[in-house]
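>>> this one's structure only:
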């Protein structure tokens, strides 16, 4: 963990605060899984998730009372919570939601999705406990995560606003619709990146732009290999366990109208890769370095990156969307690692753009 990331950690309000806080999402996850189990859900993955949720609660409680050492207790809590995330995610993908009616409201709530989200929070708290983060440090990290998540979703909103403004000039269909999409991406994400930098007092020196060199070429080629390698591994794993993913909206458009590749391929290389990496890596991930460890910032940025792409898979079911976001999370980890290693925006921008372009071209081969 970097020195900056540890700033403020010495002002702890007590060693037991962080594991005490972890009990809350762990209990929520446990209850959210055990209610459908007691209600008759006999799926073994859900039942195993319930057992692991209980282990997570016990781990946090034993850490809270000093029975387990920080390292062993935090690892047990994180590992069992990760198991809950994976198992409930799998159940959701298979159409098991554990839905229940909410008194006074129309509709239902998926208890398994609630367990999935709560267990994800437990992992974050356990990681903080393992790293020796104090109460103050945890609050600072939570606030920074929330702020940067807001920046990420502001980019999505800005793109929508630009799209609405320019739609009367270009329309939503065909080649002009693709041009509208890429103009919205460039103007929306670019504007949010510029506003965030100005608000935080950063000048142009904050941008990690270097003249391409042999090192840049090497990292770009290696990054593409890493990215496609990660995709293959994730895809094989998901296929092996029968997890279905959703198609990206752009993928569906290419399959229906391959001629759009004339616009989509350069759009991926010149707009999507550069501007998404500008906001999510150079602005969000780099800003998170000030509070999180560098690798922690990569993980947190990937959570945000995956979350803002929900709308791209909106035509699929919730389980398929969740699986697709898991794939995006894994690929974002690779891009974040590349940026952290090179500290050069050009490299992840090229890797991201080329990866997307190649993916689109493979659809028509």
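Yep, that arrived. Just so it is clear, the structure is predicted and the values come from calculations on it, not from any experiment.

>>> going forward, measure contacts between C-alpha atoms and count neighbours the same way
OK.

>>> correct me, but residue 141 touches residue 289?
No - contact criterion C-alpha atoms under 8 Å: residue 141 and residue 289 do not qualify, at 10.5 Å.

>>> could you give the number of residues near residue 229?
13 (other C-alpha atoms under 10 Å).

>>> gap between it and residue 223?
Applying C-alpha to C-alpha, to the nearest Å, the value for residue 229 to residue 223 is 10 Å.

>>> in what helix or strand does residue 154 lie?
Here residue 154, judged by DSSP states H and E, is contained in helix 135-170.

>>> now swap in residue 109 and tell me
Element membership of residue 109, judged by DSSP H and E, is strand 108-110.

>>> do you know how far residue 158 is from residue 152?
Distance of residue 158 to residue 152, given as C-alpha to C-alpha: 10 Å.

>>> looking at these two, which one has more neighbours?
Neighbours per residue, other C-alpha under 10 Å: of residue 158 and residue 152, the larger number sits with residue 152, 24 against 19.

>>> give me the contacts around the one helix or strand residue 304 maps to.
Using DSSP H and E, residue 304 sits in helix 294-307. For helix 294-307, contacts defined as C-alpha atoms under 8 Å, 6 or more residues apart in numbering pick out 1-2, 145, 148-149, 152, 280-281, 284-286, 288-289, 325-326, 328-330, 332-333, 336-337, 340.

>>> gap between the helix holding residue 154 and the chain center?
In terms of C-alpha atoms, centre = their mean, to the nearest Å, the centre of helix 135-170 is found 13 Å from the chain centre.

>>> now the element after it, going C-ward?
Sequence order places helix 174-199 as the next helix or strand after helix 135-170, per DSSP H and E.

>>> could you say what helices and strands the helix holding residue 154 packs with?
Here helix 135-170 is seen to pack against helix 17-38, helix 174-199, helix 286-288, helix 294-307 when contacts are counted using 3 or more C-alpha pairs under 8 Å, 6 or more residues apart in numbering; DSSP states H and E.

>>> please repeat the previous calculation with a cut-off of 6 Å.
Applying 3 or more C-alpha pairs under 6 Å, 6 or more residues apart in numbering; DSSP states H and E, we find helix 135-170 packed against helix 174-199.

>>> ok, structure two:
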């Protein structure tokens, strides 16, 4: 008796190697391929983004950073359509009281985690590279404020949709939830390598923010796994990054050099 097509697909999806390769392919498509297409209008609008991004217009930089995350959403949407999973696959609903408690716990966990990371980096005098996205923001206060909006409406929703609801959930077919969280977080962190290597002076300087990204991804992945609700990690992610950018703005506004978060702490979860 012939196995139904849906069952055959389920059998293939449950293969660990296949699932991992699909996760890697989705990541490359969502972070590199699709954004390179969706950001083209920004480069055409303001060619200065290519060679002198910090001197480009605010409109051009805003368009580039926004369209970058639109590319991620597009990649996830294409996957849902091609695989016939449909939008019912997306675990998006208003969080329950317990869900909001997970959001609060996630924000608190991220704050504690980043404080510990900064303490370790400072005590051990570890070098740390900046994310390439700093080329588009630098110390421009208006861009910092704009990034708060981008984080809430594009960055957090796009990353959590692609890496938690698509990549991590796809890995559930072949791995336990814990294994899927670790694998998805590792892929998410490693895809940032080029962003940090751009301004890095050594492999160690690149590795420090990569490990930081990995730790943060574990927290967001755990929030999604426990709540089974995409809005929970989105809310925690957006709030945490929004707080970071707000603190950075305050530090710039009042010239508080010592209070300004380091580039890697502000932008660890913002790939470009």
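Noted; the coordinates are in hand. Just so it is clear, the structure is predicted and the values come from calculations on it, not from any experiment.

>>> now do the same for the aligned partner of residue 315 of the first structure in the second structure: helix, strand or coil?
In the second structure, residue 315 of the first structure lines up with residue 199, judged by TM-score structural alignment. Put simply, residue 199 of the second structure is coil when judged by DSSP: H, G, I helix; E, B strand; the rest coil.

>>> dump the residue contacts of residue 199 of the second structure.
Applying C-alpha atoms under 6 Å, 6 or more residues apart in numbering to residue 199 of the second structure gives the contacts residue 129.

>>> let's go with 8 Å and repeat that
129-132.

>>> now those residues in a markdown table, with neighbour count and distance to residue 145 of the second structure?
Listed next are the contacts of residue 199 of the second structure as a markdown table, based on neighbours: other C-alpha atoms under 10 Å; distance: C-alpha to C-alpha, whole Å:
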| residue | neighbour count | distance to residue 145 of the second structure |
| --- | --- | --- |
| 129 | 24 | 23 |
| 130 | 23 | 19 |
| 131 | 29 | 18 |
| 132 | 22 | 18 |
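
>>> quick revisit: read off where the strand holding residue 109 of the first structure ends up in the second structure.
Alignment note (TM-score structural alignment): strand 108-110 of the first structure is unmatched in the second structure.

>>> just list what that strand packs against, helices and strands only.
Going by 3+ C-alpha pairs under 8 Å, 6+ apart, strand 108-110 of the first structure lies up against strand 99-101.

>>> name the residues that touch the strand it packs on?
Strand 99-101 of the first structure is contacted from outside by 36, 107-112, using C-alpha under 8 Å, 6+ apart.

>>> repeat that for stretch 140-148 of the first structure.
With C-alpha under 8 Å, 6+ apart, stretch 140-148 of the first structure has contacts from 284, 288, 291-292, 300, 304.

>>> now for those residues: which two are most distant?
291 and 304 (15.8 Å; C-alpha to C-alpha).

>>> more crowded one of the two?
Higher neighbour count among residue 291 of the first structure and residue 304: residue 291, with 26 against 23, using other C-alpha under 10 Å.

>>> next, the buried residues of stretch 154-166 of the first structure.
Using 16 or more other C-alpha atoms under 10 Å as the test for burial, stretch 154-166 of the first structure gives 154-160, 162-163, 166.

>>> among the contacts of residue 199 of the second structure, which are in strands?
Of the positions in the contacts of residue 199 of the second structure, not one sits in strands, assigned by DSSP state E.

>>> which one of those is nearest residue 90 of the second structure?
Each of the contacts of residue 199 of the second structure was scored against residue 90 of the second structure by C-alpha to C-alpha, and residue 131 proved nearest at 29.4 Å.

>>> the closest one -> the first structure?
Aligned by TM-score structural alignment, residue 131 of the second structure pairs with residue 248 of the first structure.

>>> ok, now how distant is residue 175 of the second structure from residue 17 of the second structure?
Counting by C-alpha to C-alpha - residue 175 of the second structure and residue 17 of the second structure are separated by 10 Å.

>>> same thing with residue 197 of the second structure?
Distance, residue 197 of the second structure to residue 17 of the second structure, using C-alpha to C-alpha: 28 Å.

>>> so for those two, which sits in the more crowded spot?
More crowded of residue 197 of the second structure and residue 17, by other C-alpha under 10 Å: residue 197, with 19 against 12.

>>> that one - nearest residue in space that isn't next to it in sequence?
Using C-alpha to C-alpha, 6 or more residues apart in numbering and skipping the chain neighbours, the partner closest in space to residue 197 of the second structure is residue 206 (5.6 Å).

>>> before we move on, what about residue 31 of the first structure?
In space, residue 31 of the first structure comes closest to residue 115 once its chain neighbours are excluded; the distance is 7.9 Å by C-alpha to C-alpha, 6+ apart.

>>> count the neighbours of the one you found for me.
29.

>>> and what about it, helix, strand or coil?
Residue 115 of the first structure is classified as helix under three-state DSSP.

>>> check contacts around residue 337 of the first structure.
Counted by C-alpha under 8 Å, 6+ apart, residue 337 of the first structure has contacts 295, 298.

>>> translate it into the numbering of the second structure.
Under TM-score structural alignment, residue 337 of the first structure pairs with residue 222 in the second structure.

>>> tell me the helices and strands packed up against the strand or helix carrying residue 237 of the second structure.
Secondary structure from DSSP H and E places residue 237 of the second structure in helix 231-253. Applying 3+ C-alpha pairs under 8 Å, 6+ apart, we find helix 231-253 of the second structure packed against helix 97-123, helix 141-150, helix 156-160, helix 203-227, helix 263-267.

>>> so which of the ones you listed is nearest residue 240 of the second structure?
Here helix 97-123 is closest among those (C-alpha to C-alpha), at 5.8 Å.

>>> have a look at how far, on average, the helix or strand following the closest one is from the first structure.
Counting by DSSP H and E, the next helix or strand C-terminal to helix 97-123 of the second structure is helix 134-137. Aligned to the first structure and superposed, helix 134-137 of the second structure gives a mean residue distance of 4.5 Å (mean C-alpha distance after the TM-score superposition for the first structure).
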